[in-house]
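1. give me a 3D structure for the following:
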Amino acid sequence: MTTFLVDRGTAVLRVFLLTRAALLVLFCVFSVASVMAPLSAQAQQRFSTIEVIGNQRIEAATIRTYAGIERGESVSEGELNAAYQRILGSGLFETVDLTPQGSSLVITVREYPTINQISIEGNRRLKDENLLPIIQSQPRRVYSPTIAELDADSITAAYGQLGRYATTVDPRIIRRDDNRVDLIFEVSESRVIEIDRLSFVGNRAYSDRRLRRVLETKQAGLLRGLVKSDTFIADRIEFDKQVLRDFYLSRGYIDFETLSVNSELARGRDAFFVTFTVREGQPFEFGEITVTSDLEEVDPDEYFEAIRIRPGVTYSPTLVENTIARLERLALRNSLNFVRVEPRITRNDRELTLDVEFNLSRGPRIFVERIDIEGNSTTLDRVIRNQFRIVEGDPFNPREIRESASRIRALGFFKNSEVEAREGTSEDQVIVDVNVEEAPTGTLSFGASFSSDIGVAVAVGFSERNFLGRGQRLSFNVNTASDSAQANIGFVEPALLGRDLRFGLNLGYSTTDNENARYNTKTISFSPSLNFPVSENGRVTLRYGISSEELFGLDPAASSAILLAEAGTEVTSFVGYSYSYDTRRTGLNPNAGIIFQFGQNFAGLGGDAKYIQTTALLGAEADVLREEVTLRATLEGGALNMISGNSRITDRFFLSSRRMRGFDANGVGPRDLTATNQDALGGNFFAVARFEAEFPLGIPEEYGITGGVFFDVGSLWGLDNTAGTLGPVDDSANLRAVVGFSVFWDTVLGPLRFNFSNALKSETYDEERSFDLTVSTSF
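-> Next comes the predicted model:
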């Protein structure tokens, strides 16, 4: 019984609770409905009129168009908000307000003011004329805060190009009447942010020191305030990545790539830390070199003989390009047009070699319709056309177009130059477009130099590399020292008759007033010349020269060997030639090269002097020990053979410190010891061998200081008349030898060289020098 009552009570309680909950839910539903009913009625409105207030320049119809609300149209709260955003987003209004007033919608706007004037304050490094063209805000236009901020960013970026990354620019406005404002950009210039550390990750073959020498970007050094290349410039990094890749490719590292460049700004925002992460790969060499062709008129053996690459040579894309050009030129000489040379490279990872097959095939028959040149306001068209080896109507060669573009850039006449080919009036015609931008080509320089030989010298020079837009070079130089003066006028036509034929003309004047000599000289010279190539690395110069050499101020106490020459003027007329061969830049080995020069002058074509003067120079240079050490060797000599009469002192050779270190100027060679000042007499013959090694000293390379050791051996000898004041002069070929240590300092003010030397072998009458300093600069 008790159990039944409990169960019944529990059931009644459950029914009560459920009934109560149901009533509560019904009450909430009716309450929400009673509240939402009037809100729903207010969410949708119809406006019979739309009124615009506050507009001065903008038409009311334009503002209604931005709002997008039509009269009598049912409008919700969301649509009113969207209309507000559209009007504000137009960028024409500073404030916008939409107010429903019964059946009317009132749109109240405040227009942005008009810019009265724009000024930039605080800018000293960049002038207004440099900054105003790069901003979008303009006077008499509507002021926009967004555009003003973008303009501030543009000015900041311009300072970033100068390495002043901490520069801040704040736009400010000053309100004027008639809803106008003055827009002011307040510039707070920062100091140049330099590259404090330039490092590499992943390089094993070459040290950081060697790679830093390759890049255009430099670490800040001792004279960091005067060096611009140690400033961090982001655009320069991309160029550095390319030159770094070219450096490795020319040394056989075909898999090289720059993985990343991390540029980190120091916490104090006063320095950058730049890190190049690279992957070198392995160096490859040329393997088997072959020539193939399906053309019946091509003899592969003939073309193979023209190839200079041999197995075992370090692979370089430049050598492949040069070989392609050489084979194509050979095909043209054989009257074969439209022949294309395709290098087919087979990789041998086991031997680390690349087999190259040069395949000669018939290319498409495409001709050059015309060459269009634009942008050359000063330079004549023919100067640019001379850089092309093809003319209108010739077969089109893409490689030749690329090489022509390189030659145009190498002229140095243009800031930018682009050479592109496009289809002509028919499928077998191509039009070559050349677009250039002129650059200044004139240079006015002032210079100073010092050496122990001549003391302090001052130089003033003017040169124009593109005289009258003809591609000609005109120069004028004046050099004065304590005991000498020189003036020279030079003119060069690099493409005489439109060919690689260089015509030169030189007019010179010089005087000497040596305190250590009992005579003075004055020389006036005139010499035209022609220079032309005879091989890929060889050139020949043909010249004529006439000079008037006056010997005056002879002291009666001077040596008899000088007095017998008699004072007066001697006219020398000569013809001559020179041959030069130089592989230091274009040879098979990028780390080694040789230079050979040989020349002769034949005097006697009129004039007073009759002789044959011969000079020769053979030099070699190589980078060793991972290109950390540079070795140089030079052998130089000369001979003066008189056809008639005796040589004058103005005709003979003298050894300066440039040719023989460790001695004073004119300190080596025959000397009259019985004369009052022991005159140096010069010699008819000289021979000198110079050996030098340059290496790092462990000093950070950004200071530009390296060391070197040298060894010089040579002699100056031979006189036609050995009669001295009291007896014969010794003119025998006595060897001299010198060893020394050098300190090189490459500064922005000019290269300095300090030589510390000791003569191992000399004559008692030689004048030795244990220390020598040279420095020269121009600005």
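
2. only C-alpha atoms for contact and neighbour calcs from this point on.
-> Noted.

3. ranges for the strands of the stretch 601-750 of the chain?
-> Remark: strands assigned in the stretch 601-750 of the chain by DSSP state E, counting those that start in this stretch are 611-624, 629-642, 685-696, 705-717, 736-747, 750-761.

4. and the first one, what does it pack onto?
-> Read it as strand 611-624. On a contact count with 3 or more Cα pairs under 8 Å, 6 or more residues apart in numbering; DSSP states H and E, strand 611-624 meets strand 592-607, strand 629-642.

5. tally of neighbours for the residue nearest to residue 377 when sequence neighbours are not counted?
-> Among residues not flanking residue 377 along the chain, residue 438 sits closest, at 7.1 Å (Cα to Cα, 6 or more residues apart in numbering). Neighbour count for residue 438, taken as other Cα atoms under 10 Å: 16.

6. was I right about residue 438 contacting residue 380?
-> No - the criterion here is Cα atoms under 8 Å, and residue 438 misses it with residue 380 at 11.3 Å.

7. endpoint to endpoint, stretch 58-74 covers what distance?
-> By Cα to Cα, to the nearest Å, the extent of stretch 58-74 from end to end equals 26 Å.

8. mind listing what's buried in it?
-> 60, 63, 64, 66, 67, 69 (16 or more other Cα atoms under 10 Å).

9. run this one through as well so I can compare:
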Amino acid sequence: MVRGKHTGTSCGGRKLGAHILYRNVSAAALAIALGFVLTPEVAVAQSYSFTNVQVEGNQRIQTSTIVAYTGIERGKSVSAGQLNDAYQRILDSGVFETVEIVPQGNTLVIKVTEFPTINKISFEGNRRIKDDAMLALIESAPRRVFNPTVAERDASNLAEAYGAQGRLASTVTPRIIRRSDNRVDLVFEISEGDTIEVERVSFVGNRVYSDRRLRRVLETKQAGLLRTFIRADTLIEDRLEFDKQVLRDFYLSRGYVDVRINSTNAEVTEERDAAFLVVDITEGQQFEFGEISVTSEMSEADADEFRKVLKVRPGVTYSPSVVENAIRRLETFAIRKGIDFLRVEPRISRNDRDLTLDVDFVLTRGPRVFVERIDIEGNTTTLDRVIRQQFRTVEGDPFNPREIRESAERIRALGFFETAEVDVREGGSAGEVVVDVDVEEKPTGSLSLGGAYSVNDGFGISLGLSENNFLGRGQRLSFNISTAQDKEEYTLGFTEPYLLGRDLRFDLDLGFSETDSSFALYDTKRAFFSPALTFQTSENSNLQVRYTWDEDEMISRGDDSSGFPLAGPLVRSEINQGAINASTIGFTYTVDSRLNGLDPNSGYLIQVGADYAGLGGDSEYLRSTAKFIAQRRVFNEEVTLRATIEAGAFSWQGDGFSRSIDRFVLSPSILRGFEPGGIGPRDQSPNGSGGNYNDFLGGNYYAAARFDAEFPLGLPEEIGLRGGLFYDVGNLWGLNNADTGAAGGNIVGRGGSYRHVVGFSLLWTTGFGPLRFNFSKALKKEDFDQEQSFDLTLQARF
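-> Just a heads-up that it's a prediction; the model follows:
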């Protein structure tokens, strides 16, 4: 007789207890049992022969199915080993709690006890993960046969889901409740436990970069004051693996080609509520580019021509991204010259004596492979063409592996998909490949509700609705309402990133705004409509051309308590013009060195723009602006230095007079230390009550320069506070197109003078966004200027 069963009925920890039956008979124990049971038979005969098979105890499983599991044919001799195999096959079917095989003469009796069916599945103790999400993680299901092994595996999967949220102390225990008709209720009892927070992140082996600098690289953060809002301080294993990669990329991009991330060790406290993370690094030496050369192994590719395309120069810090950029430029140049299947192989020679790397870009001929087709799957909402637009390759083009990889990155960067996999397989014939794109879509709409505070506009709320993949066409549609103490704005925006299937972005913005500023003695209303086209002119520059129609109006606030007008005579004359509309065409040309990523520690931005109003409408003027920003990190990237220079010119060319809202008015974002409109020409006409007005009027020209230095304060990193020093200098002048006669010669500041401001900043990185507190003091100013010694803004990042 061969018998076996699964024992146990309830669970403790993650092990099923006494009410759940297990298969605990090992091969060795079974062999011993067979020895005792079958020894008398073996002494008489070495084999069995059955003319009849009888099955007992089965309710759902048919007898013929169980007999088929045995693999024993009637009338044929079977050995004891074959009987054991038959027993094992029945047990391995996973549907029986106990199995017993009893030879009775020429009859084989098989006694079974079936596993119960699952009546329902429930979860107890879960708050962080909802029942629906848990059901998606387990294999067990109602109306299926209960299997203890599967239940254990389900419990393990649920515990891993909690571990991914940093709750490593969580436990999941499966239990069953017996019901009638051989049914059970499966219950997963869950103890979620607390998240394990990273109390401290430290590094071993780093000599060039401080712990503070390296902590800014990692996704994992130290637990701080805002841990309720910032979940990055939770110990998650997958995040640690990601951190190792980004830390390695950080060093490689700075020339440390021998860097090794030896280990990331997390020590969990006995209470299992905190961890100390230690990262062991071997930095190695920093390398620079040495000799840069191009060698051609293709007769149609002139090495000298390709060498001129390169922007890599000797003496620059080595970075793999710079090499990748160079390869991309060379292959793109080859396509423009009509040279197909050209591949660029960088051959690097190491010079340890002077710590340089010579790079020889070898132009070789790749295999003659073409793209047969591009197959796209998984996109239920997004149109195929939205994904195909990310490919620079179409069916029939030469196959370029690098281009396919870059296309995959562009697809992921869309933000429309949870996952996006791009693979290549052999095509229908030799020399052809098929590109498979498999995506999993995710929600692309969002509703945002938030609050804001500005020293200039006061407290306000904002409501935004946006859809980044409108109707699956890859278009963006947004509607925003922003209300503040002194300003209300309503805008509707639409963006088509690939107009007419080309790399041409189309933007359309419509809006209406009202202001009731405490810095002006009049209110304003503005409605606008602005379509724009933007296209790349080079790898790091673009050009935007736009048209704008707007109508704006200055609205009087009436008189003061003494019956005198609040605004001076010049502003009143501008208010009397009523609503004025302008039809404007303009452009902005932008050069951004950060787009090519050649230097992670420095960069610059150049913007030049002009707008001409006069294509119909009531106004005719020319407005031009220019801005230059340069930034560099020094002292092992601990200190950031930034310089910003900008200027503008306004020329009124129409009939009548321009208004204050047409001319330039400087805000604290351009020149700190003063109120909006705090410097520049002002109307100081007598107000009739023994005093003078002091209305700001704006100016035709402005120039400003801002110099910033940002640095650590030595405080714990988790607080998120950094310090800054700044020096601003600026001027606003010119008023030759205003109705100055209305002021009776009481205009001051038309000639302008440069104001100088110094200050200190506190930069606070919070869960609500980066805040910047500016404390300033004007070193040089005019008596009529309006100072503002404190300013709180969202920190603008270059």
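
10. mind putting the helices and strands packed on strand 611-624 of the first structure in CSV, distance to residue 111 of the first structure included?
-> Converted to CSV, these look like this (distance: least, Cα to Cα, whole Å):
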stretch, distance to residue 111 of the first structure
strand 592-607, 72
strand 629-642, 71
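
11. which of those strands sits closest to residue 27 of the first structure?
-> In terms of Cα to Cα, the element of those nearest to residue 27 of the first structure is strand 629-642, at 97.5 Å.

12. which strands and helices sit next to that closest one?
-> Partner elements for strand 629-642 of the first structure (3+ Cα pairs under 8 Å, 6+ apart): strand 611-624, strand 685-696.

13. circling back to that earlier point, nearest to residue 582 of the first structure, of the helices and strands packed on strand 611-624 of the first structure?
-> Between these, strand 592-607 lies closest to residue 582 of the first structure; by Cα to Cα that is 4.4 Å.

14. can you tell me what residue 198 of the second structure aligns to in the first structure?
-> Using TM-score structural alignment, the partner of residue 198 of the second structure in the first structure is residue 195.

15. just to check, that match is in contact with residue 220?
-> Yes - assessed by Cα under 8 Å, residue 195 of the first structure is found in contact with residue 220 at 5.7 Å.

16. centre of the chain to stretch 186-201 of the second structure, how far?
-> Centroid separation between stretch 186-201 of the second structure and its chain, computed with Cα atoms, centre = their mean, to the nearest Å, is 26 Å.

17. tell me who's in contact with the corresponding residue of the first structure for residue 762 of the second structure.
-> Under the alignment (TM-score structural alignment), residue 762 of the second structure maps onto residue 743 of the first structure. Residue 743 of the first structure makes contact with 705, 706, 707, 708, 753, 754, 755 under the criterion Cα atoms under 8 Å, 6 or more residues apart in numbering.

18. so what corresponds to the last one in the second structure?
-> To tie it back to what came earlier, the one meant is residue 755 of the first structure. For residue 755 of the first structure, the aligned residue in the second structure is residue 774 (criterion: TM-score structural alignment).

19. which residue is the nearest non-sequential neighbour of its match?
-> Nearest to residue 774 of the second structure is residue 761, by Cα to Cα, 6+ apart, at 4.5 Å.

20. these two touch, right, that neighbour and residue 725?
-> Yes - taking contacts as Cα under 8 Å, residue 761 of the second structure lies within contact range of residue 725: 6.0 Å.

21. how about residue 253 of the second structure, what's its partner in the first structure?
-> So residue 253 of the second structure corresponds to residue 250, using TM-score structural alignment.

22. wait, what's in contact with the residue nearest to its match when sequence neighbours are not counted?
-> In this structure, residue 250 of the first structure finds its nearest non-sequential neighbour in residue 316, 4.5 Å apart by Cα to Cα, 6+ apart. By Cα under 8 Å, 6+ apart, the residues touching residue 316 of the first structure are 249, 250, 251, 252.

23. still on that earlier bit, wait, which of the contacts of residue 743 of the first structure is closest to residue 42 of the first structure?
-> Distances from residue 42 of the first structure to the contacts of residue 743 of the first structure, taken by Cα to Cα, are shortest for residue 705, at 84.7 Å.

24. how much space separates that closest one from residue 298 of the first structure?
-> 55 Å.

25. for the buried residues of stretch 58-74 of the first structure, which one is nearest residue 173 of the first structure?
-> In terms of Cα to Cα, no member of the buried residues of stretch 58-74 of the first structure lies closer to residue 173 of the first structure than residue 63, at 25.7 Å.

26. name the SS class of the closest one, please.
-> Following DSSP: H, G, I helix; E, B strand; the rest coil, we place residue 63 of the first structure in the helix state.

27. ok, it to residue 265 of the first structure distance?
-> Counting by Cα to Cα - residue 63 of the first structure and residue 265 of the first structure are separated by 48 Å.

28. what comes up buried for stretch 725-734 of the second structure?
-> So, applying 16+ other Cα under 10 Å, buried residues of stretch 725-734 of the second structure: 725, 726, 727, 728, 729, 730, 731, 732, 733, 734.

29. what's the matching range in the first structure for that stretch?
-> Residue span in the first structure matched to stretch 725-734 of the second structure, by TM-score structural alignment: 709-718.

30. quick one: contacts of that stretch?
-> By Cα under 8 Å, 6+ apart, stretch 709-718 of the first structure touches 653-655, 660-661, 668-670, 682-694, 731-742.

31. which of those are buried? Put it as a ChimeraX command.
-> ChimeraX command restricting the contacts of stretch 709-718 of the first structure to the buried ones, with burial defined by 16+ other Cα under 10 Å:
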select :653,654,655,660,661,668,669,670,682,683,684,685,686,687,688,689,690,691,692,693,694,731,733,734,735,736,737,738,739,740,741,742
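
32. output the residue interval of the first structure matched by stretch 306-313 of the second structure.
-> Going by TM-score structural alignment, stretch 306-313 of the second structure sits over residues 303-310 in the first structure.

33. how long is that stretch end to end?
-> Termini of stretch 303-310 of the first structure sit 14 Å apart (Cα to Cα).

34. so what's the residue mapped onto residue 279 of the second structure from the first structure up against?
-> In the first structure, residue 279 of the second structure lines up with residue 276, judged by TM-score structural alignment. By Cα under 8 Å, 6+ apart, the contact set of residue 276 of the first structure is 199, 200, 201, 258, 259, 260, 261, 262.
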